[in-house]
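Enquirer: okay, sequence plus prediction incoming.
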Amino acid sequence: MADALVIIPTFNEIENIEAIIRAVFSQNKEFHILVVDDNSPDMTGYKAKELQEEFHNQLFLLEREGKTGLGTAYIEGFKWALQKDYHYIFEMDADFSHNPNDLVRLYEACSSKGADLSIGSRYVVGVNVVNWPMSRILLSYFASKYVRFVTGMEIHDTTAGFVCYRREVLESINLDKIEFVGYAFQIEMKFKTHLLGYEIVEVPVIFTDRTKGKSKMSKGIISEAIFGVIKMKLKSIFNHKKTWQRTLFF
């Protein structure tokens, strides 16, 4: 059995789903895939189900009743993975913005080089983003800088969605307590990993914007990230203070 699972959340990715699955399975290392589909009207889930006949015991599918957010899709995927024997669990988009050829590099950062969380980073070495308008590059870049400043995490790409976790990290995080479902989900997971003292490493990658399908980015998702970061930081300070007070007086 493969020791690594790639979780791919989907909603209306019929133009990409077969190609991304085949690209992951073409890697020199063996990966399994879990597609978490939010009842896509374009039949993405049905296509994944068809491909299961070809990739028996390699490709798995979780079908959800509706679109309830990226974060909840990953949480369900994490829980599914932890019920199995996977040691390395990945997040990856379906639209080829994350290059499947980088999966092995993220895997090796955790399996051979001691990282507990490896991040496919757009900003650890310059700005490696292709096909985004300058306005979106600046928004993403300065959002990561803002998160880094507020949280104190030494991470250049705090909003990255291409990552590999050791299973021990996900086992240590109370997944039922994750609050955010959109853009801020990625930040919250990294912040909790950071607070638990795990080793986080950034692996430089080139991010290429989708050429097929429709982006899921919205103003509401961005707003959640901006205000969610402050909420997360304040909560961590409050929880630390309560712990310190219990230690002092009891």
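Expert: Good, I have the coordinates. This one's a predicted model, so the numbers in the text were calculated from it and none came from an experiment. Numbering: from 1, shown residues only.

Enquirer: from here on, contacts and neighbour counts on C-alpha atoms
Expert: Will do.

Enquirer: now do residue 230 against residue 150, distance only.
Expert: The gap separating residue 230 from residue 150 is 7 Å, by CA to CA, to the nearest Å.

Enquirer: residue 164: which element?
Expert: strand 163-166 (DSSP states H and E).

Enquirer: can you give the contact residues for that strand?
Expert: 87-92, 106-107, 110, 116-120 (CA atoms under 8 Å, 6 or more residues apart in numbering).

Enquirer: got another one to weigh against that:
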Amino acid sequence: MSNDRPPSHTVLIAVATFNEIDNLPLLVAEILDAVPDADILVVDDDSPDGTGKWCQEFAANEPRLSCMHRARGAGLGTAVIAAMKYAIDRDYDLMVNLDADFSHTPQKIVDLLAVAKTSDVDVVVGSRYVAGGGVQGWPLHRRFMSRGINFYTRLLLGLPVRDCSGSFRCYRVATLARLDFDAIVSKGYSFFEEILWRFRMAGATFCEVPYVFVERERGYSKINWREAVRALYLIARLGLGSIFTSQSKSA
């Protein structure tokens, strides 16, 4: 890992990558322009296309950028957990997570941070499903599937936000430090639903800020139907497990 130092700023922008060489250089440049006082951490899972190598080389001359290199196939959820632990260990105040494919516009980071810095909210969710939010570039079946998964998640996990499955969020690091990361069961995309549930169980507060999701133009999506089915199973496991636990305690 490069630039392993105490933070000079209070905000960490975390990006998990696998084969994003077509996007990462442009994304880093836009993030640095949009939030020049923030640091960036790229967590790369041994991308064979050179994403990690580019990051390491660029970070050598850019003190705001750090790279974490991991073994391939460890899972998106564990990459975000690694970034969260990094933020905790280095005493950042806020951590913003976004995807590497420009589906989350770097300029919108400012909106999430504005809410986090002027309130006591623990999680600021970039939301596609509140007024002002939306999706561009998705076919009808994918829109339907996303709406269905979010309804399913809110129902089973009792989450107070409309967009439970998106990864574009700002977390208060002091609240992250109260979570038991060893208890997290999700390794893939269902992590983003589970971490909100973990926050809710810890008594955290939430706020949603609208943004428009834009389908990637370069590279390819890593999610597949197996991952989607696994996510549905894990959400049900968490939700039904908590219901049975609360019933046994009240019995």
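Expert: Yep, it's here. All values reported here derive from a predicted model rather than from experimental measurement.

Enquirer: need the TM-score from the superposition.
Expert: The TM-score (TM-score structural alignment, normalised by the length of the first structure) is 0.93; 244 aligned residues with a CA RMSD of 1.4 Å.

Enquirer: closest to residue 207 of the first structure among the contacts of strand 163-166 of the first structure?
Expert: Of all those, residue 207 of the first structure sits closest to residue 120, with 8.8 Å by CA to CA.

Enquirer: now the aligned partner of residue 70 of the second structure in the first structure, nearest residue through space, not along the chain?
Expert: When the first structure is aligned by TM-score structural alignment, residue 70 of the second structure is paired with residue 64. Spatial nearest neighbour of residue 64 of the first structure, chain neighbours left out: residue 38 (4.9 Å); criterion: CA to CA, 6 or more residues apart in numbering.

Enquirer: do the same with residue 206 of the first structure
Expert: Nearest non-adjacent residue to residue 206 of the first structure, counting by CA to CA, 6+ apart: residue 128, 4.9 Å away.

Enquirer: the one you found: neighbour count?
Expert: 15 (other CA atoms under 10 Å).

Enquirer: same thing with residue 45 of the first structure?
Expert: 26.

Enquirer: circling back: in ChimeraX, how would I select the buried members of the contacts of strand 163-166 of the first structure?
Expert: To isolate the buried members of these in ChimeraX, using 16 or more other CA atoms under 10 Å:
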select :87,88,89,90,91,92,106,107,110,116,117,118,119,120
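
Enquirer: quick one: which of the contacts of strand 163-166 of the first structure is nearest residue 78 of the first structure?
Expert: residue 89 (7.6 Å).

Enquirer: so how far is residue 47 of the second structure from residue 40 of the second structure?
Expert: 18 Å.

Enquirer: so the two - more neighbours on which side?
Expert: Neighbours were counted for residue 40 of the second structure and for residue 47 using other CA under 10 Å; residue 40 has more, 23 against 19.

Enquirer: which residue in the first structure lines up with that one?
Expert: Aligned by TM-score structural alignment, residue 40 of the second structure pairs with residue 33 of the first structure.

Enquirer: residues contacting residue 87 of the first structure?
Expert: Applying CA under 8 Å, 6+ apart, we find residue 87 of the first structure in contact with 3, 4, 166, 167, 168.

Enquirer: most neighbours of all those, which one?
Expert: Highest count within those by other CA under 10 Å belongs to residue 4, 24 neighbours.

Enquirer: list the residues that contact the alignment partner in the second structure of it.
Expert: Alignment note (TM-score structural alignment): residue 4 of the first structure maps to residue 11 of the second structure. Residue 11 of the second structure makes contacts with 37, 38, 39, 92, 93, 94, 95, 96, as judged by CA under 8 Å, 6+ apart.

Enquirer: residues touching the second one, list them.
Expert: Neighbour list for residue 38 of the second structure: 9, 10, 11, 12, 13, 32, 64 [criterion: CA under 8 Å, 6+ apart].

Enquirer: so what's it closest to, chain neighbours aside?
Expert: residue 11 (5.0 Å).

Enquirer: same check, this time on the first one
Expert: On the basis of CA to CA, 6+ apart, the spatially nearest residue to residue 37 of the second structure that is not a chain neighbour turns out to be residue 9, at 6.3 Å.

Enquirer: contacting residues around the one you found?
Expert: Counting by CA under 8 Å, 6+ apart, the residues that residue 9 of the second structure touches are 37, 38, 39, 92.

Enquirer: where does the aligned residue in the first structure for the last one land in three-state SS?
Expert: With TM-score structural alignment as the criterion, the equivalent of residue 92 of the second structure in the first structure is residue 86. Secondary structure assignment for residue 86 of the first structure (DSSP: H, G, I helix; E, B strand; the rest coil): coil.
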